[in-house]
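**Q** Okay, predicted coordinates and the sequence, questions at the end:
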Amino acid sequence: MAETPKYAAPPGPGYTGVVVLADGSVFWGWGLGAEGDAVGEVCFNTSMTGYQEILTDPSYAGQIITFTFPHIGNTGTNPEDIETQGIAARGLILRAPITGPSNFRADSHLNDWLKLRNLVGVSGIDTRAMTRRIRDLGAPNGVVAHAKDGKFDLAALHAKAKGWPGLEGMDLAAEVSCRQTYSWDETRWVLGQGYGKLTAPKYHVVALDYGIKRNILRSLATAGCKVTVLPANSTAEDVLRHKPDGVFLSNGPGDPAATGVYAVPTIKALVDSGKPVFGICLGHQMLALALGGKTAKMERGHRGANHPVKDLETGKVEITSQNHGFCVVEESLPKNVVRSHVSLFDGSNEGLKLTDKPVFSVQYHPEASPGPQDSHYLFDRFVKLMERQRG
């Protein structure tokens, strides 16, 4: 007969939150946000700002985010700093209780914002220990749970964590992509003015939505591009019917090989069309697949707003915002694909370009939401390709 596992008991009364990992490890804390539980891959993010943008980034679908920065909540929340209408992340893990808002743009307390969006979180967790665990052992599957009465069925939560299949082989882009085509003309936010509107577009870009962030769309609009956004499962014919000057392949969650089952044939045809193509994150990975390369699951991934990347064309180092758990296997790329950017943390591929077509991509997030603005030049690089193509 199998032995009943022994779970760590709460260190005292009053604990209303718990994190249970697939290996049976239990971390006690205090619940925040909505009551209930959520299962996903437990990762960590080192960003010091932008928790609202992070929680609404569709690339975090299927993940529970451990925030390493202690003062989460200090800028409150507002209706402007969101990257998609819904919630993308499964849950969140904090060291300290939510910090009260102290910012002139704050509209509501983070805890109220989480409740409204049915997002479960736990504070009081040793996030340094959790981060070291992920760093050393890889990102585990886990459950985050919140109950006001402090009563939890640990065996059931453990079974849920163990039974979750994980992100490898999972197509999550289909869940977060738009369902209908729409147009975008809103530009980046400016202090004292808010968001602007593109009134005289120079170029027309079709963006394939695998989980696109709004600030990517704003960045394209700021660069002078009217954007038409199409669902993830659109064909090359669907894209080219709009007669775009260029095509954008968006960020998104899940395994690129799984989403690539339907996306890669489209991307191949778009590359063959000769149109300028620019990909970010999942779009970068699937472009590599379309070119004959391979992708692989990373043990811990890159998530934060302080990742140094070297642009091998200019020799400059940029500090970047990143969020990915898969990477391009560089040695699998064909000869007409050149490595353009490299991570100075671990040497992994951060960008590629074709030698014979106006096509390039990066692994990180140049739209900087949240994050530094060192990489905004990539949108201008895309515009220059479209300008050259027009002659």
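**A** Okay, I see it. Model, not experiment: these values are computed from the prediction.
**Q** Please make it C-alpha for all contacts and neighbour counts, starting now.
**A** Fine.
**Q** doesn't residue 291 make contact with residue 334?
**A** Yes: with contacts counted by Cα atoms under 8 Å, residue 334 reaches residue 291, the gap being 7.3 Å.
**Q** what sits in contact with each of the two?
**A** Listed contacts common to residue 334 and residue 291 are nil; contacts here mean Cα atoms under 8 Å, 6 or more residues apart in numbering.
**Q** So between these two, which is more surrounded?
**A** residue 291 (19 against 13; other Cα atoms under 10 Å).
**Q** Now do the same contact list for the more buried one.
**A** 268, 333, 334.
**Q** for the lengthiest strand in the chain, the distance to its chain's centre please.
**A** Using DSSP state E to define each element, the chain has its longest strand at strand 294-311. The chain centre lies 11 Å from the centre of strand 294-311; the measure is Cα atoms, centre = their mean, to the nearest Å.
**Q** Flag every buried residue along that strand.
**A** Buried residues in strand 294-311, counting neighbours by 16 or more other Cα atoms under 10 Å, are found at 294-295, 297, 300-311.
**Q** again with stretch 25-39
**A** Applying 16+ other Cα under 10 Å to stretch 25-39 flags 26-39 as buried.
**Q** How about stretch 185-202?
**A** For stretch 185-202, by 16+ other Cα under 10 Å, it's 185, 186, 187, 188, 189, 198.
**Q** Repeat that for stretch 278-296.
**A** The neighbour-count check on stretch 278-296 (16+ other Cα under 10 Å) flags 278-291, 293-295 as buried.
**Q** In strands, which of those fall?
**A** Reading strands off the buried residues of stretch 278-296 with DSSP E, I get 278, 279, 280, 294, 295.
**Q** Closest one of these to residue 134?
**A** residue 295 (20.7 Å; Cα to Cα).
**Q** Below is an additional structure, to be compared with the one above:
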Amino acid sequence: MQARLLLEDGTLFTGKSFGAEVEKTGEVVFNTGITGYQEVLSDPSYCGQIVTMTHPLIGNYGISRDDFESIAPSIHGFIVRRYEPRPSNWRAECSLGDLLKEYGIPGITDIDTRMLTRIIRHHGTMKGILTTSSKSVEELQEMVAAASIDELRNQVARTSTQHIYSSPGTKERIVLVDFGAKNGILRELNQRDCDVVIVPHDTTAEEIRRLNPDGIQLSNGPGDPKDVPYAAKMISELLGEYPIFGICLGHQLLSLACGADTEKLKFGHRGGNHPVKELATGRCHITSQNHGYTVNEASIAGTDLEVTHINNNDKTVEGVRHKKYPAFSVQYHPEASPGPYDNSYLFDRFIEMIREHKRQHPRKSRQIELMARAKGE
């Protein structure tokens, strides 16, 4: 079946459908990863987006239940140069096309993804529509123009958990604030035997205090960080009280909470091979990234933040830490999935920060503290 992709600038791509026979609008972006397409399409940070894979062959190793980064994909479309419908992998349980059909996601293959990527790099990300219908180009243009920007916003509420739940462990209690968290973050904390409590995106500072955490993990997530001002407010109220570690959207929200500003990148950073320099050591890390916004470096001046990492490609801010309080964040994904696991040591750094904070600020045991609260002390 024929499928078409129409960009808001009028560029039309015609190819073949390999996903659901539906019509979806979204922000068209590209990812430079060679592998990891399942983790990409199941990453909640892609909510509302139509993702282009720049690697020319996609689908060759199929889909495995072990590689999902969320319960269900949130992307609005998938674009590839060549789709392989017959995967060769002993772990494969179904094809990529079968997965897209199951979740109502359109896919298009046999188009020039190099041309599409160049358009996005030159003009920036833009809205588009991916369809298998026979509607005229004029009708599709009207649909793209009429697509509400609100459809491309409020993604955090759509991807976050709606209820508090826990992943028990025997060591440090971590409250993971879910703004659209990848499973990889929880997996890294579980590997360190942390007692993890996952809470919704709109959880207040007081509600987090009642959980009596040792540290707070701010997750990744989709969209503009300024769309969730309540999260920045919550973070500002907890700064200094608990150690905080932010990832991706969590990094941007920590920066906003400290008085810095964020801005949208022309076409974002999405892939598993982005070089990042750690300023303290001069060491270059190869990182996994997926974001369309960044912290404005000039806005950090005058705050209590200092830059710790920069992107070696475009010199944007990739990490900050608080000068007074135990809080730091990175723009990239130390949990990878997909991408290199070189930066998972940051979770160890977070745990050590928590232990140091507890040594410097010993607190009553949880049981004693909860009894004292119950008595109103």
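**A** Happy to help now that I have it. All figures in this text were calculated on a predicted structure; none of them were measured in a lab.
**Q** so what number do they get for TM-score?
**A** The TM-score (TM-score structural alignment, normalised by the length of the second structure) is 0.92; 358 aligned residues with a Cα RMSD of 1.5 Å.
**Q** would you turn the buried residues of stretch 185-202 of the first structure into CSV with secondary structure?
**A** Shown next, in CSV, are those (DSSP: H, G, I helix; E, B strand; the rest coil):
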residue, secondary structure
185, coil
186, strand
187, strand
188, strand
189, strand
198, coil
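**Q** Return the member of these nearest to residue 366 of the first structure.
**A** Taking these together and measuring to residue 366 of the first structure by Cα to Cα, the closest member is residue 188, at 12.9 Å.
**Q** Pull the contacting residues for the closest one.
**A** Contacts of residue 188 of the first structure by Cα under 8 Å, 6+ apart are 194, 195, 196, 215, 218, 219, 221, 222.
**Q** To which residue of the second structure is the last one aligned?
**A** By TM-score structural alignment, residue 222 of the first structure lines up with residue 191 in the second structure.
**Q** Equivalent analysis for residue 208 of the first structure, please.
**A** Looks like residue 208 of the first structure aligns to residue 177 there (TM-score structural alignment).
**Q** do the same with residue 249 of the first structure
**A** Using TM-score structural alignment, the partner of residue 249 of the first structure in the second structure is residue 218.
**Q** what's the neighbour count on its match?
**A** 27.
**Q** sorry, back to before: preserved in the second structure, out of the contacts of residue 291 of the first structure?
**A** Listed in the original numbering, these still in contact in the second structure are residue 268 (both residues aligned by TM-score structural alignment, their matches' Cα atoms under 8 Å).
**Q** Among the contacts of residue 291 of the first structure, which one sits closest to residue 382 of the first structure?
**A** residue 268 (18.6 Å).
**Q** Near the closest one, how many other residues are there?
**A** Neighbours of residue 268 of the first structure using other Cα under 10 Å come to 18.
**Q** ok, now residue 111 of the first structure?
**A** Close neighbours of residue 111 of the first structure, defined as other Cα under 10 Å, add up to 21.
**Q** coming back round to it: my guess is the match of residue 208 of the first structure contacts residue 198. True?
**A** Yes: counting by Cα under 8 Å, residue 177 of the second structure does reach residue 198; the two are 6.0 Å apart.
**Q** Of the two, which one has the most company?
**A** residue 177 (26 against 20).
**Q** show me what contacts the more buried one?
**A** Residue 177 of the second structure makes contact with 198, 199, 200, 201, 203, 216, 217, 218, 219 under the criterion Cα under 8 Å, 6+ apart.
**Q** Then residue 253 of the second structure?
**A** Taking Cα under 8 Å, 6+ apart, one finds 225, 231, 232, 235 in contact with residue 253 of the second structure.
**Q** Neighbour-wise, give me the winner out of these.
**A** residue 225 (27 neighbours).
**Q** What separation do you get for that residue and residue 156 of the second structure?
**A** 9 Å (Cα to Cα, to the nearest Å).
**Q** Residue 50 of the second structure too?
**A** 17 Å.
**Q** on that earlier part again, I'd like to know which of the ones in strands among the buried residues of stretch 278-296 of the first structure is nearest to residue 341 of the first structure.
**A** residue 280 (12.6 Å).
**Q** so what corresponds to the closest one in the second structure?
**A** The alignment partner of residue 280 of the first structure in the second structure, by TM-score structural alignment, is residue 247.
**Q** contacting residues for its match?
**A** With Cα under 8 Å, 6+ apart, residue 247 of the second structure has these contacts: 217, 218, 219, 220, 329, 330, 331, 332, 333, 334.
**Q** Now with 6 Å, please.
**A** Taking Cα atoms under 6 Å, 6 or more residues apart in numbering, we find residue 247 of the second structure in contact with 219, 220, 329, 330, 331.
**Q** cool, and residue 316 of the first structure?
**A** residue 310.
**Q** To which residue of the second structure is it aligned?
**A** By TM-score structural alignment, residue 316 of the first structure lines up with residue 283.
**Q** From residue 230 of the second structure, how far out is its match?
**A** 35 Å.
**Q** what's the answer for residue 344 of the second structure, then?
**A** Residue 344 of the second structure is 29 Å from residue 230 of the second structure, by Cα to Cα.
**Q** where does the spatially most central residue of the first structure land in three-state SS?
**A** Central residue of the first structure (Cα atoms, centre = their mean): residue 59, 2.9 Å from the mean position. Following three-state DSSP, we place residue 59 of the first structure in the helix state.
**Q** That one -> the second structure?
**A** In the second structure, residue 59 of the first structure lands on residue 45 (TM-score structural alignment).
**Q** Equivalent analysis for residue 296 of the first structure, please.
**A** Aligned partner of residue 296 of the first structure by TM-score structural alignment: residue 263.
**Q** can you tell me which residues contact its match?
**A** 293, 294.
**Q** And residue 88 of the first structure, by the same measure?
**A** If you count contacts by Cα under 6 Å, 6+ apart, then residue 88 of the first structure has 56, 57, 58, 60, 61 around it.
**Q** again, only using 8 Å
**A** 55, 56, 57, 58, 59, 60, 61, 62, 176.
**Q** before we move on, what about residue 307 of the first structure?
**A** Here residue 307 of the first structure is in contact with 319, 320, 321, 322, 343, 344, 345 (Cα under 8 Å, 6+ apart).
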